[in-house]
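S.K.: Let me see the structure of the following:
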Amino acid sequence: MSSQRGNVARSRPQRHQNSRVFKNDKYDTSAQRKKINAKLHDGVCQRCKEVLEWRVKFSKYKPLSKPKKW
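M.R.: The predicted model follows:
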């Protein structure tokens, strides 16, 4: 079992691998999606920037209705 304590070496490769990259604008071609993809995340720390970019990449980002204070 891979979750056993101390068992860090796997005996086989990953079973399922994606052959294509996920495209967040493949089916959603709305103006809001284009606006979200074009947005630059400046003025935040590096960790928050990485989180925001990941959320945009996988269609998890939801714009705020009103701006927040940092």
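
S.K.: Could you use CA atoms for every contact and neighbour count after this?
M.R.: OK.

S.K.: And Phe22, which helix or strand is it part of?
M.R.: Secondary structure assignment for Phe22, by DSSP states H and E: no helix or strand.

S.K.: structure for this one too, so we can compare:
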Amino acid sequence: MSSEKGNVSRTRPQRYQNARAFRNDKYDTSARRKKINAKLHDGVCQHCKGILEWRVKFSKYKLLSKPKKW
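M.R.: Got it, this is the predicted structure:
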């Protein structure tokens, strides 16, 4: 799609679609990955909870080395 002003409509459908959903535990079967997947995000607002769940789902979440003040 061009970046020129006003050109926002597509003339063709999407070419490729994902056949399978992403799995964050397909190749990483470590205990750390299992711990991250099992973690419940309680005590945070709905927006932050959604962000944390997205990060876990796509393997972007990292455990904190020391507790952080909320």
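
S.K.: After superposing, tell me the mean distance of the lengthiest helix in structure 2 to structure 1.
M.R.: In structure 2, assigned by DSSP state H, the helix with the most residues is helix 46-57. Mean deviation of helix 46-57 of structure 2 relative to structure 1 after superposition (mean Cα distance after the TM-score superposition for structure 1): 0.9 Å.

S.K.: Buried residues in that helix, which are they?
M.R.: Residues of helix 46-57 of structure 2 classed as buried: Leu52, Glu53, Val56, Lys57 (neighbour count, 16 or more other Cα atoms under 10 Å).

S.K.: Provide the aligned range in structure 1 for that helix.
M.R.: With TM-score structural alignment applied, helix 46-57 of structure 2 matches the range 46-57 in structure 1.

S.K.: how far does the matching stretch sit from the chain's center?
M.R.: The chain centre lies 7 Å from the centre of stretch 46-57 of structure 1; the measure is Cα atoms, centre = their mean, to the nearest Å.

S.K.: residues making contact with it?
M.R.: Stretch 46-57 of structure 1 is contacted from outside by Lys23, Asn24, Ile36, Asn37, His41, Asp42, Tyr61, using Cα atoms under 8 Å, 6 or more residues apart in numbering.

S.K.: One more pass at 10 Å, please.
M.R.: With contacts defined as Cα atoms under 10 Å, 6 or more residues apart in numbering, stretch 46-57 of structure 1 is touched by 22-25, 33, 36-44, 59-62.
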